[in-house]
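In: missing the sequence, but the structure's below:
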């Protein structure tokens, strides 16, 4: 005899868990980019390197990496400045572009982990 089943799935809990996991993955990705960027940031007295921060806006799922010194933008954009070996202009942009796949993998891993 055939039986009928009705299933109701409330995805609101799963949606919230996934959003939290995505935010955490974005934060891990931003921290990773900051670490790679810190390896390339121009050094004099390391004030620029120490001013780096990573953060996430949970509401918009946007990650931010920034450096907070008066000369951070100039150091980043000025291609004619001479830097110590291994240090470079575009330190943040190059770190983000080079580590994009790692950031995606970190976000995906956190989201998969939340579904267990």
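Out: Good, I have the coordinates. None of these values were measured; they are calculated from a predicted model.
In: CA atoms for contacts and neighbours, from now on please.
Out: OK.
In: Just give me the longest helix of the chain.
Out: Counting residues, the longest helix found in the chain (DSSP state H) is helix 12-38.
In: can you give me the end-to-end distance of stretch 58-75?
Out: Length of stretch 58-75, first residue to last, CA to CA, to the nearest Å: 30 Å.
In: need the contact list for residue 103.
Out: Residues in contact with residue 103 (CA atoms under 8 Å, 6 or more residues apart in numbering) are 25-26, 28-30, 32-33.
In: same deal with residue 61?
Out: 22-23, 26.
In: so which of those comes closest to residue 45?
Out: Closest approach to residue 45 among those (CA to CA): residue 26, at 29.7 Å.
In: Now do the closest one against residue 62, distance only.
Out: In this view, residue 26 and residue 62 are 8 Å apart by CA to CA.
In: Name the residues contacting each of these two.
Out: residue 56.
In: Between the two, which has more neighbouring residues?
Out: More crowded of residue 26 and residue 62, by other CA atoms under 10 Å: residue 26, with 27 against 14.
In: one more structure, for comparison:
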């Protein structure tokens, strides 16, 4: 007894959905890191904290979190400076490390959601 099976391949559709899920996941992940870093960023007047932005390059599937003041890098790297309680140098690096698993979960969840 012969059996027949039919397979419809929707590769381009799947690829497009996967890409849009990855973009959405990266956007959520970058916003998550931005929020976590804002909890640590040195705070005097709030200028540095307000300068933080999250961005996503949809073509390269990369995300970035950045702070845009003339002193942002120095504040991040200078380990000897004193900060208010709960605020610190490495305000961006620390969340990037501590939130690594959460970031991966956010991206994976959005990709799965886009494929369902």
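Out: Right, received. Where do you want to start? What you see is a predicted model, and the numbers here were worked out from it, not measured in a lab.
In: elements contacting the longest helix of the first structure?
Out: strand 52-57, strand 62-67, helix 91-98, helix 100-114 (3 or more CA pairs under 8 Å, 6 or more residues apart in numbering; DSSP states H and E).
In: Dump the ones you listed to CSV, plus distance to residue 79 of the first structure.
Out: Formatted as CSV, those follow (distance: least, CA to CA, whole Å):
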stretch, distance to residue 79 of the first structure
strand 52-57, 20
strand 62-67, 18
helix 91-98, 11
helix 100-114, 23
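In: residues in contact with the residue most central in space within the second structure?
Out: Closest residue to the average C-alpha location of the second structure: residue 30 at 2.2 Å, with CA atoms, centre = their mean. With contacts defined as CA under 8 Å, 6+ apart, the neighbours of residue 30 of the second structure are 54-56, 63-65, 103.
In: circling back: what's the mean distance for the longest helix of the first structure versus the second structure?
Out: Compared with the second structure after the fit, helix 12-38 of the first structure shows a mean deviation of 0.5 Å (mean CA distance after the TM-score superposition for the first structure).
In: residues of that helix that come out buried?
Out: Within helix 12-38 of the first structure, the residues scored as buried using 16 or more other CA atoms under 10 Å are 18-38.
In: One more: stretch 39-53 of the second structure?
Out: For stretch 39-53 of the second structure, a neighbour-count test (16+ other CA under 10 Å) marks 39-43, 48-49, 52 as buried.
In: And these, which is closest to residue 1 of the second structure?
Out: Out of these, the member with the shortest distance to residue 1 of the second structure (by CA to CA) is residue 52, at 66.3 Å.
In: what's the nearest residue to the closest one if we skip its chain neighbours?
Out: Leaving out its chain neighbours, the residue that sits closest to residue 52 of the second structure by CA to CA, 6 or more residues apart in numbering is residue 67, at 4.2 Å.
In: again, but for residue 63 of the second structure
Out: That would be residue 56: by CA to CA, 6+ apart, it lies 4.3 Å from residue 63 of the second structure.
In: residues in contact with the one you found?
Out: Residue 56 of the second structure neighbours (CA under 8 Å, 6+ apart): 23, 26-27, 30, 62-64.
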